[in-house]
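Novice: the sequence and its predicted three-dimensional model are supplied below.
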Amino acid sequence: MTSRDDDQPTERVVIRDKRRIDPTGGKVKSEADSKDEPVEAPEKSERDTDKEHKPSHAAPDEAVEGEIVEEAETTTEPTEPEAPSKDASPLGAELEALRSELEERTNDLQRVTAEYANYRKRVDRDRGLAAEQTTGTVLGALLPVLDDLDRAREHGDLVGPFAAVSEQLVAALGKFGLTAFGEKGDPFDPTRHEAVAHQTSAEVTEPTCVQVMRRGYLLGDRLLRPALVAVADPE
C-alpha cells in the first residue's frame, strides 16, 4: 500500500526577494518600497546606450561579458620582451672572439698546407733535375767508349764475345734513357746536328746528312751530344 503523502503532489514554495539597487548609491529597496517612493532614473552612460541598440534576443549578461572580454583583449595585449643583444652579452662577445680565432687559424692552416705542397713539388723537381744531371754526367763520360765500339763495328772488329759485351753495355745504358741518333740520309737538323763539311749534290732536294763522323745521343728529351755530320745541299 502507498502512503497518502506519496499520492498527493508536493507543493514547493519559492520566496523571491525582488530588490533593486539604487544607482545613486542608496540602500537596497524592495519592489513594494519602490512603488511607494519615486526613484529618479539615472543618467544613461555610453555603455547603456550601446546595450539598447543590441538585439533583444541576446542576453544582457552575455553582451556585457562580451564587451568586457573585447575591451580586455584590446587594452591588455601582452608584449614580448625584447631579446638581449648578442653583442652586449658576454657569451656573444666570447663566441665572436672564438669564431674570429678559428677563422684565423683556418687561414694559417690553409697557407701552411699550400706552402708545403709547393715545397714538395719544388723538391721533387729539383731532385729529378739533380738525378738527370748526375746520370747525364756519367753517361757523357761513357760516350767515348761507345764511339770506339762504333768504329770497331764499322771495321768489322766487333765479333765474338766482345760483340756480346758491347750489346749488353748499350742495352744497359738504354735503360737510363740514352738514345743514339745520326744516320746517313737523315734530313739536316741544326738543333741536333753539327755540320763539319758542306757540299752540293743533285741527288738531294734538301740539306741532307751524307756522312756521319760521330753519332749524337739524347738523354730522354734532352740533347746530350750533337752528331757530327757532313751536309749536302741541293744544286
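Specialist: Perfect, thanks for sending it. Numbering: from 1, shown residues only.

Novice: for the rest of this, base every contact and every neighbour count on C-alpha atoms.
Specialist: Will do.

Novice: next SSE downstream of the helix or strand containing Glu132?
Specialist: Under the criterion of DSSP states H and E, Glu132 resides in helix 90-155. The C-terminal neighbour of helix 90-155 among helices and strands, as given by DSSP H and E, is helix 161-174.

Novice: quick one, that following helix and helix 90-155 angle?
Specialist: Here the directions of helix 161-174 and helix 90-155 differ by 160 degrees (axes from the mean of the first three to the mean of the last three CA atoms, to 10 degrees).

Novice: what lies in contact with helix 161-174?
Specialist: 139, 149 (CA atoms under 8 Å, 6 or more residues apart in numbering).

Novice: buried residues of that helix, list them for me.
Specialist: Residues Ser166 are the ones in helix 161-174 that count as buried (16 or more other CA atoms under 10 Å).

Novice: so how far is that helix off the chain centroid?
Specialist: The gap between where helix 161-174 is centred and where its chain is centred comes out at 58 Å by CA atoms, centre = their mean, to the nearest Å.

Novice: equivalent analysis for stretch 223-235, please.
Specialist: That offset, for stretch 223-235, works out to 58 Å (CA atoms, centre = their mean).

Novice: here comes the other one, which I'd like you to weigh against the first:
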Amino acid sequence: MPDDKRPEDSQQEAQFDAIAAAAELSEAMAAKDGEAAETGSSDNYIAMLESEIEQLNALVEKRNRQLRAADERATQAQEDVAQAEERLQRASAKELEQRSRALLSEMLDVLDDLDRAIEAARERQGDAPSELLLGVELVHRRFLAALQSRGVSEIAAMGQPFDATVHDAVSMVPVPDAAQDGKVIAVTRNGYLIGDAVLRPAGVVVGKKA
C-alpha cells in the first residue's frame, strides 16, 4: 500500500515534538527552582527558630542567675537577722547581769555596814548584847538569806591558802609559823560569789614566813 504521508506532515510532527519537549523541560526546570526555593525558605525558618531558642535559653539562664542571687540575698538577710537577734539577746542578758551585779554590790555595801555595826556593838557590850544588837543581827541574817536566795554565797577566806582569783591581798604580814606562810591570817572585807563568778573578792591579809 503506497504511503500517502506527505513531507509537509513529517516536518510538522517533528516541529510539534520539539515544542513539546521544550515545554516539558521548562516545566521541569521551574519545578526544580520551586523546590530549591522551598528548601531555602525552610532552612531560613529553621535558622530563625534556632536563634529564637538560643535567645530564650539565654533569657532563662539570666532569670535563673537572678533567682539564685535573690535567694542568696534572702538567705544572707535571714542570717543577718538571726545574728542581730542573737546579739540583742546576748546584750540584753549581759545588761541584765550587769544591773543585777550592780544592785547586789550595793546590797553588799549595806551588809558591810551591818557587819561593822555588829562588830562595834559587840566590842562595847561584851558578853551582854542589847536588844538593839540582837535586832541588828537578825536584820543581818535576813539580809544575808535574801542574798543567798539570789545565788550569792560568801567566799571562804580565813585560814585558806591565798587565791588571787577570789582573794584581794591588802597586805602581807610576817609570821613565825611556816604553816601560815601564804595563807590568809585576817579578813578585812568579806568576799562573795554569785553562782561560780566572783561578785566581790575578799579583802585579806596574807602571812609570809619571816
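Specialist: Arrived safely. The structure presented is a predicted model; accordingly, all values stated were derived computationally and were not measured.

Novice: ok, Asp48 of the first structure to Asp61 of the first structure distance?
Specialist: 12 Å (CA to CA, to the nearest Å).

Novice: ditto for Pro187 of the first structure
Specialist: From Pro187 of the first structure to Asp61 of the first structure the distance is 121 Å (CA to CA).

Novice: more neighbours: which of these two?
Specialist: Pro187 (17 against 9; other CA atoms under 10 Å).

Novice: nearest spatial neighbour of the more buried one, skipping sequence neighbours?
Specialist: Thr208 (4.5 Å; CA to CA, 6 or more residues apart in numbering).

Novice: which position in the second structure aligns with that neighbour?
Specialist: Residue correspondence, TM-score structural alignment: Thr208 of the first structure in this structure matches Lys183 in the second structure.

Novice: Asp177 is in contact with its match, correct?
Specialist: No. If you go by CA atoms under 8 Å, Lys183 of the second structure and Asp177 don't touch, sitting 10.8 Å apart.

Novice: can you tell me the helix or strand for Ser26 of the second structure?
Specialist: In the assignment (DSSP H and E), Ser26 of the second structure maps to helix 7-125.

Novice: pull the distance from that helix to the chain's centre.
Specialist: With CA atoms, centre = their mean as the basis, helix 7-125 of the second structure stands 25 Å off its chain's centre.

Novice: cool, stretch 193-202 of the first structure as well?
Specialist: 64 Å.

Novice: show me what Leu147 of the second structure aligns to in the first structure.
Specialist: Counting by TM-score structural alignment, the partner of Leu147 of the second structure is Leu173.

Novice: if we can go back for a sec, of Lys183 and Asp177 of the second structure, who's got more company?
Specialist: Lys183 (21 against 11).

Novice: next up, the contacts around that one.
Specialist: For Lys183 of the second structure, counting by CA under 8 Å, 6+ apart, the contacting residues are 159-162, 206-208.

Novice: whichever of these end up buried, select them in PyMOL.
Specialist: To isolate the buried ones among these in PyMOL, judged by 16+ other CA under 10 Å, type:
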select buried, resi 161+162+206+207+208
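
Novice: and in the first structure, which of the contacts of Lys183 of the second structure remain?
Specialist: By both residues aligned by TM-score structural alignment, their matches' CA atoms under 8 Å, those still in contact after alignment to the first structure are 159-162, 206-208.

Novice: mind listing which of those residues are in strands?
Specialist: Using DSSP state E, the members of these that fall within strands are 206-208.

Novice: from Ser92 of the second structure, how far off is the most centrally placed residue in the second structure?
Specialist: The residue lying closest to the centre of the second structure (CA atoms, centre = their mean) is Gln83, at 3.8 Å. Separation of Gln83 of the second structure from Ser92 of the second structure (CA to CA): 14 Å.

Novice: same deal with Gly191 of the second structure?
Specialist: Distance from Gly191 of the second structure to Ser92 of the second structure, by CA to CA: 27 Å.

Novice: and what of Gly159 of the second structure?
Specialist: As for Gly159 of the second structure, its distance to Ser92 of the second structure is 40 Å (criterion: CA to CA).

Novice: quick one: Asp168 of the second structure is in a strand?
Specialist: Yes. Counting by DSSP: H, G, I helix; E, B strand; the rest coil, Asp168 of the second structure is part of a strand.

Novice: contacting residues for it?
Specialist: Per CA under 8 Å, 6+ apart, neighbours of Asp168 of the second structure: 201-204.

Novice: which residue in the first structure aligns with it?
Specialist: Match for Asp168 of the second structure (TM-score structural alignment): Glu194.

Novice: and the contacts of Asp168 of the second structure, which is closest to Pro7 of the second structure?
Specialist: Proximity of the contacts of Asp168 of the second structure to Pro7 of the second structure (CA to CA) peaks at Pro201, which lies at 147.6 Å.

Novice: which residues does the aligned residue in the first structure for that closest one contact?
Specialist: Matched by TM-score structural alignment, Pro201 of the second structure corresponds to Pro226 in the first structure. With contact set as CA under 8 Å, 6+ apart, Pro226 of the first structure has these partners: 192-194, 215-217.

Novice: nearest to Val112 of the first structure among those residues?
Specialist: Using CA to CA, the contacts of Pro226 of the first structure come closest to Val112 of the first structure at Tyr217, 43.0 Å.
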